[in-house]
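1. Below are the sequence and a predicted model; questions follow.
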Amino acid sequence: MAKIKITQVKSIIDRSERQKKTMSALGLKKLNATVEVEATPQILGMVNKVNHLVKVEEAQ
């Protein structure tokens, strides 16, 4: 399974509670925080919901 790097690039202040919980579930708590996760369908769906707040790259 491929890995992806997810970086938070925008604040979650003034976002819906659902988006805040999604960011937390991805492991992102602070601005510019980066996590490396497996690219499962569940993770990709979560990233799709908050794609305006994050930057996604392929991990190597």
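-> Received, thanks.
2. hey, let's count contacts and neighbours off CA atoms from now on
-> Fine.
3. burial count for Asn45?
-> One thing to correct before we go on: residue 45 is Gly, not Asn. 12 (other Cα atoms under 10 Å).
4. er, Thr7 actually
-> For Thr7, using other Cα under 10 Å, the count is 19.
5. repeat for the one 3 residues further on
-> Around Lys10 there are 13 other residues, counting by other Cα under 10 Å.
6. Next up, the contacts around it.
-> For Lys10, the contacting residues are 31, 52-54, by Cα atoms under 8 Å, 6 or more residues apart in numbering.
7. what about versus this one:
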Amino acid sequence: MSISDKRLKVTLVKRKFGRAPGHLQCLLGLGLKKIHQSVEIKDTPENRGMINKVSYLLKVEVI
């Protein structure tokens, strides 16, 4: 199983209000709009970079 075959479940656990504009764009790029919303995304370097940037707002699980 290569890295691109894996999936991640990402959940927004903290409020996004008052955050830096770049961090808000990362959340939208991940498909997260509301608190406690979860999305399943591919495990790619691009997605990992966005997750690392806003990791303090997220809960990440490998599926």
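-> On my side now, so go ahead. Source: prediction; values computed, not measured.
8. that older thread, so which of the contacts of Lys10 of structure 1 is the most crowded?
-> Of all these, the highest neighbour tally under other Cα under 10 Å goes to Val54, namely 21 neighbours.
9. Could you find the counterpart of that one in structure 2?
-> Alignment note: Val54 of structure 1 maps to Leu58 in structure 2; criterion TM-score structural alignment.
10. thought its match was touching Arg15?
-> No - using Cα atoms under 8 Å, Leu58 of structure 2 is not in contact with Arg15, being 9.9 Å away.
11. ok, of the contacts of Lys10 of structure 1, which one's closest to Glu17 of structure 1?
-> Nearest to Glu17 of structure 1 among the contacts of Lys10 of structure 1, counting by Cα to Cα, is Leu53 at 14.0 Å.
12. Once you drop chain neighbours, what's closest to that closest one?
-> Lys10 (4.9 Å; Cα to Cα, 6 or more residues apart in numbering).
13. Mind telling me what the one you found corresponds to in structure 2?
-> For Lys10 of structure 1, the aligned position in structure 2 is Lys14, judged by TM-score structural alignment.
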